Every structure is written in structure tokens, then in C-alpha cells.
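Asks: sequence first, then the predicted structure:
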Amino acid sequence: MKRRLPPAYQGPLQPRQPGFGEPEVALSELSPNRVGYQLMEKIENRLQLLLLLNFICVAVVLFSLLRPVLVESGILGRSRLTNYLAKHQLDCPAKVDSIEATALNTTFFYSVQSDSCPLHIKGLAKQWPAYAKWTDEFFRECCSDAPVKVEHGRATRFANFLPEFSKKKMKFTAFLDEYTSKARIGTMYMPEHKLPAGLDKGDVPQPSFTSYMSPQSVKIWLGAGEYCSLPHTDYQENILVQLEGVKMVRMVEPTQRAWLYPGGRDTKASVHVPPHYSPVDFHEPDYFKFPLVKNVHFHDVNLEAGDALYIPSFWFHSIKSRPSMIHHDMGRRKSKVHMVNTTESNDMPHSKPNSVRNLAVNWWFPAPHAILDKIFEGLEDKKI
């Protein structure tokens, strides 16, 4: 007698396939116990998947919250490049060096630039024609129809990414009418802009101590009210020259980049910050939100009208601009700076339509190889 082979195994949840000549059996004709077992197994599989997804989500959230603490304590390792830069700081003084413009020569400036250290230059612009010449009345006469790009908004901090700041084009004369208007609400300014047609570059001559460098551009900055730029780094050398008003500049050397959360997120604006920007408020750091900033050493400089500041390439910096009270006497300009207590952000005037403007010029130069070698010295040899 031949043995019957068992039907092909279809799994515990599948009904036996009918043989040749046998009628098919509908699912409804299966026993209730078998149907219930199938449903229970499907539910169990879905519950296991949901539990796994929940576990992954909780793990991601916990890691994002604990990551700054783990990095700061050294439990979580950083990249070799970050570790190397953290151990090889630039040899810059804790306080930014200051020198009178009349005493500054090419040799001294080259040595400072080679070390990639900032330099406060006092009185550089006081002999420039633009220092007394570039009034709003002069701008109306020479370049009133020149097109310019301006920014306007209610916020005074981190204007680069907040959606309430609007950008628009207008004629220079329209900007001059609006930015000094008593009816203006918020901050209005013309960010770094190439010199409008009609302005003479000879009014803001290239500093003599930079004669060995070829400039890339010279740009004008004009505004009224309070303004604080988002911390960022530039790939060029910058000579910031203050013609009117005051600026408070806070800088961080590039070797401390790891503590500044570059390319992070500006939570208020809900946008990603570009990699050469930092979401940290340099002037009022939030150490709870950004605990790594406690490791940073800030270099501060207060620029008055006529002063200049050399900002080396790749240095992070944030600039807070304020107007000053100007009095005209016999055609010569005298400025009296009214500083505001910044212990609390509410002490800062969000807009001062009755106060005068803030005017500056930037000379931009390409970064020399000496600076790049100074910052990243030895990286190639150490294969970092």
C-alpha cells in the first residue's frame, strides 16, 4: 500500500489548497478559531512595529537632548579636525590690540594679519573726505536716482533670517526719505551695498597700510535705529570703517568654531542656518539652549565714528549698530555717543526715529595664503 504524501506546507495561517478535482473552500467556511487566530497574529505584528517605531523616536529625541552634554564632557567623541583646532588656538591676545591710525604702517599690519588677529585702528576715517562730506543732503545731490536694496522690519536682532524682515528695491532718495522719517516703525537700513553711482571712491580711499593687497570691493552700510547682525564668518579680509554712529563688535576666532553650533537652526525663524552662520546670540548668549558656548572666548571692540576694525577672514563676528547724537558746529561734525545699558534686552531702544543714522564702509580683500596656513597649519601632515 502506497503512502500518501502530505499536502504542500502552506503555513499555519493558510488554508490547505484543494487538490485536483476538489472544490475550493471559501474563507467564510473556515472554522471561527482559525480566522480569529489570523486576525490576532496580524494585530500582534502591527503592535510590534509600532513599539519599534516608538522606541526609535524616543532614542532620537534623547540623543539630541543629551548630545551637547556628552560632547562637552568628552564622552561623545568629536571629529579629528575639531579636536585638532581646539588644541591649536591662534596666538592672539585676550584683548584686541588698539593702535592710532597715524602710527600704523604696512610692516606692522602685515605682522598682525599674518597672525590672523583683529586690530582696532583709531581715527582712520577722520581725515577721509567722506567723514564730513557724506551727509544725507550730499547723497540727495549726487546719487538720488541710484537704485539700492534695503531691508525693513520690526525686529532688531538676527535680521538675516527672521521672516518679519522684508527686502525691497527703491531709489536712494526714497530710502533717505523713509529711513529718517518719524513715522517709521522698526529698523530700516541699507545693508552692505556697492557704492551707488555718483559716489566717488576717492572719498573713502584704500588704507595705505593695505597697499600690498588688491581690494575686491568697497561697500557702504547705512541705517537708522537698532540693528544686530546674526553671527557669521566671511571668507575675505574685512576693514570695517565707521563714519557715523557706533558699533559694538563681538568676535570669535575660527578655531573655536565647534562651540558655536555653525549651521544649526534658528528656532524662532524655523529655518536652517547656513554653515558659515551661527544661531547663537553673541551679545546675550543662551547658555541653557547652547551650553557649548561657555567654552568660547569673545573678543570685543567698540567702534566710534572715525575708527576702523580689521576683522580677519574666517573669524565669526556679530555687529550691533546704534546711532549717536550729532551736533554741527561751524561746518565741523562733533559726535557724542549715548550708550544704552544692554543688561536686559528691553533696555535696548528698538527704534529711534529722532536719532541720526549709522554709516560705515567696508573694504574687502582676498584672504592671503599666509592666513590659511596659520589657521590650518599641520592638518595635511597629520592627515586630519
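Replies: The structure has been received and is ready for your questions. Numbers count the residues shown, from 1 in each chain.
Asks: can we go C-alpha only for contacts and neighbour counts from here?
Replies: Will do.
Asks: the one helix or strand Phe63 maps to: how far from the chain's middle?
Replies: Using DSSP states H and E, Phe63 maps to helix 32-73. Distance of helix 32-73 from the chain centroid (Cα atoms, centre = their mean, to the nearest Å) equals 37 Å.
Asks: and stretch 209-218, end to end?
Replies: Length of stretch 209-218, first residue to last, Cα to Cα, to the nearest Å: 16 Å.
Asks: mind listing what's buried in that stretch?
Replies: By 16 or more other Cα atoms under 10 Å, the buried positions in stretch 209-218 come out as Thr210, Pro215, Val218.
Asks: do you know how far the first one is from Glu137?
Replies: As judged by Cα to Cα, Thr210 and Glu137 stand 31 Å apart.
Asks: of the buried residues of stretch 209-218, closest to Ile185?
Replies: Val218 (29.7 Å; Cα to Cα).
Asks: these two touch, right, Lys167 and Ala159?
Replies: No. Look at Lys167 against Ala159 with Cα atoms under 8 Å: they stay out of range, at 10.7 Å.
Asks: which one of the two has more residues nearby?
Replies: Ala159 (21 against 12; other Cα atoms under 10 Å).
Asks: that's a helix at that one, yeah?
Replies: No. Per DSSP: H, G, I helix; E, B strand; the rest coil, Ala159 lies outside any helix segment and is coil.
Asks: below is an additional structure, to be compared with the one above:
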Amino acid sequence: MQLSPVQKIENISSEDFIKTYLKPAKPVILKDFAAPESPAFEKWNYEYFKEIAGEHKVNIYGSEIESLDRIASKPIGQSTFSEYLDLITSSPTEHRLFLFNLLSIKPELKNDIIYNDVTKGKIIKWLPFMFFGGEGSVTRNHVDIDMSHVFITQFQGIKRIWLFPWEQSDLLYKLPYNFHSITNIKEPDFKEFPGLKYINGYEAVIQPGETLYIPSGWWHYIQY
């Protein structure tokens, strides 16, 4: 397996972004997709989230390594959102939230983000998601079921994301009739899955304020 670093850019025009990255389906990190003057960069922190939504019940998910051959992993427990934020603040943990979207509970938070929309209006601004995970948690290697273009903006902490084009799906051992790989790509078993020796992808490390563009149909393995 070989990984090349994803390029970081800023101040790109819509025309250049569409021609250089969107149409060729090439990942890139945009340093100014979420405008630096966005209120979110001042307001959003765990204490604020606990204040506005801390009592909401959330399902907690653990390591996905144990369920790579299953369609979906089951929650391992439940807590309040406030308790979960205390957990990921206090120590590394594999515990994640899945399909909990704070922006649907508090839609007014969407007004805290100002986009430098390099897509010329193609981005769906009314349908963003928010993701939470503890240091050390991962999201298994997968392709998004809706095959959408994705822009992941980091607000706290750091994410390391490995990316692979759809054309390498056979080498990644996709679970039949599903959208994720059955392999542990971080600790690959080349004897059982020899195709992993031949994959070529990208590695993106996104810092707070940066946005990773993931083209439609690209595999991505997310590490918090």
C-alpha cells in the first residue's frame, strides 16, 4: 500500500476548483472553504455544546474492527451528549457517535458557518452533518451510500483520513451488496487479502479550520 499526501490550497477560484479537482475527481484540502470569520470558530466548543444540547440521549459505538464482516455495527451503550463529551475530553477512547447530528437538533447552528463556495452553488448548505469521536477511534474504510461529493471541515482536534479511488474497489475487498471493506486496512493481513499490497491512495491530515474535499465514490478511512 502506498499513500501520497493530499495537497493543501487556498484562494482558489470556482472555475479552477471545478476544472482541477471536481471534474477530475481529485481530493484536496481547502484551507479557506469555511471562512475564517465564521462564528463557529469562536462559539463552537464542548462546553457550549453541553449547554445547548447536553441532555440529549446518544448511542455510543465502539471499535468497528470486530464487525468488519457485518453490514452495520450495533451501539455498545447510551449516555447523555454531555457525558459523552466529558468522556472524549478526559482520555483517548474508541467510542464514537454515529448518525447523531447536532445540526438537526439545533438547526440555528448552521448560521455559524460561512462558506467560500468553490462549487458554484452545487453544495447542499441546508444538509450538513456533524461528527464526534474520541482520540483513537476510527470509521471503517467505506464509500458513502449516496455517492455524494463530501467536504469535511475540522473544528476541533485532528483527523487523519486515507483515501482510495473507486477503481480500486476490487483490491479493497468490498462487502457484497454493501459500501464498506471487510479488511483491517490499518493492520493489513496480506496473506488473507493480498490485493492490499497493490493499492495506491492518499493521506490527508486536516487541522482545525481546514476542509477535505472527497470526490464522489472515493473510499475513505477516518482516524480521529
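Replies: Here it is on my side, so go on. This structure is a prediction, so every number in the text was calculated from the model and none was measured.
Asks: would you pull the TM-score for this pair?
Replies: Once superposed, chain against chain, the TM-score is 0.80 (TM-score structural alignment, normalised by the length of the second structure); 212 aligned residues with a Cα RMSD of 2.8 Å.
Asks: show me where the second structure has helices.
Replies: Applying DSSP state H to the second structure gives helices spanning 14-17, 40-43, 46-53, 81-90, 102-105.
Asks: just the ones you listed: most buried one?
Replies: Burial of the helices of the second structure is given as mean neighbour count (mean count of other Cα atoms under 10 Å); helix 81-90 ranks first at a mean of 17.
Asks: quick one: it to chain centroid distance?
Replies: Using Cα atoms, centre = their mean, the mean C-alpha position of helix 81-90 of the second structure is found 20 Å from that of the whole chain.
Asks: burial check on Tyr173 of the second structure, number of neighbours?
Replies: Neighbours of Tyr173 of the second structure (other Cα under 10 Å): 15.
Asks: that one reaches Ile182, doesn't it?
Replies: Yes. Counting by Cα under 8 Å, Ile182 is a contact partner of Tyr173 of the second structure at 6.1 Å.
Asks: out of the helices of the second structure, flag the one nearest Tyr198 of the second structure.
Replies: If we rank the helices of the second structure by Cα to Cα, the stretch that ends up nearest is helix 14-17, at 29.4 Å.
Asks: kindly name the residues of the first structure that line up with that closest one.
Replies: Mapped onto the first structure using TM-score structural alignment, helix 14-17 of the second structure spans residues 106-109.
Asks: quick check: that stretch compared with the second structure, mean distance?
Replies: Mean deviation of stretch 106-109 of the first structure relative to the second structure after superposition (mean Cα distance after the TM-score superposition for the first structure): 1.4 Å.
Asks: centroid-nearest residue for the first structure?
Replies: Centre of the first structure computed as the mean C-alpha position; nearest residue by Cα atoms, centre = their mean is Tyr277, 2.7 Å away.
Asks: residue in the second structure paired with that residue?
Replies: So, by TM-score structural alignment, Tyr277 of the first structure is matched to His180.
Asks: give the full set of residues in contact with the nearest residue to its match once chain neighbours are set aside.
Replies: Excluding its sequence neighbours, the residue lying closest to His180 of the second structure (Cα to Cα, 6 or more residues apart in numbering) is His142, at 4.0 Å. With contact set as Cα atoms under 8 Å, 6 or more residues apart in numbering, His142 of the second structure has these partners: Phe179, His180, Ser181, Trp219, His220, Tyr221.
Asks: now do Gln154 of the second structure
Replies: For Gln154 of the second structure, the contact set (Cα under 8 Å, 6+ apart) comprises Ile206, Gln207, Pro208, Gly209, Glu210, Thr211.
Asks: in the second structure, which spans are strands?
Replies: Ranges of strands in the second structure, per DSSP state E, are 2-5, 8-9, 28-30, 57-61, 77-80, 96-97, 138-142, 150-153, 159-164, 200-206, 211-214, 219-223.
Asks: which one, of those, ends up nearest to Ser38 of the second structure?
Replies: Nearest to Ser38 of the second structure among the strands of the second structure is strand 150-153; the distance by Cα to Cα comes to 12.1 Å.
Asks: what does that closest one correspond to over in the first structure?
Replies: Counting by TM-score structural alignment, strand 150-153 of the second structure lines up with residues 238-241 of the first structure.
Asks: tell me, stretch 252-261 of the first structure lands on which residues of the second structure?
Replies: With TM-score structural alignment applied, stretch 252-261 of the first structure matches the range 164-173 in the second structure.
Asks: give me the contact list for the matching stretch.
Replies: Taking Cα under 8 Å, 6+ apart as the rule, stretch 164-173 of the second structure contacts 181-183, 193, 195-196, 198-202, 217-220.
Asks: same thing with stretch 103-118 of the second structure?
Replies: 12-15, 17-18, 32-35, 37-40, 53, 123, 126, 128-130.
Asks: show me what contacts the counterpart of Trp219 of the second structure in the first structure?
Replies: Using TM-score structural alignment, the partner of Trp219 of the second structure in the first structure is Phe316. When the contact criterion is Cα under 8 Å, 6+ apart, the partners of Phe316 of the first structure are Pro231, His232, Thr233, Asp234, Met251, Val252, Glu253, Pro254, Arg257.
Asks: make it 7 Å
Replies: By Cα atoms under 7 Å, 6 or more residues apart in numbering, the contact set of Phe316 of the first structure is Pro231, His232, Thr233, Met251, Val252, Glu253, Pro254.
Asks: how close does it sit to Asp234 of the first structure?
Replies: Distance of Phe316 of the first structure to Asp234 of the first structure, computed by Cα to Cα: 8 Å.
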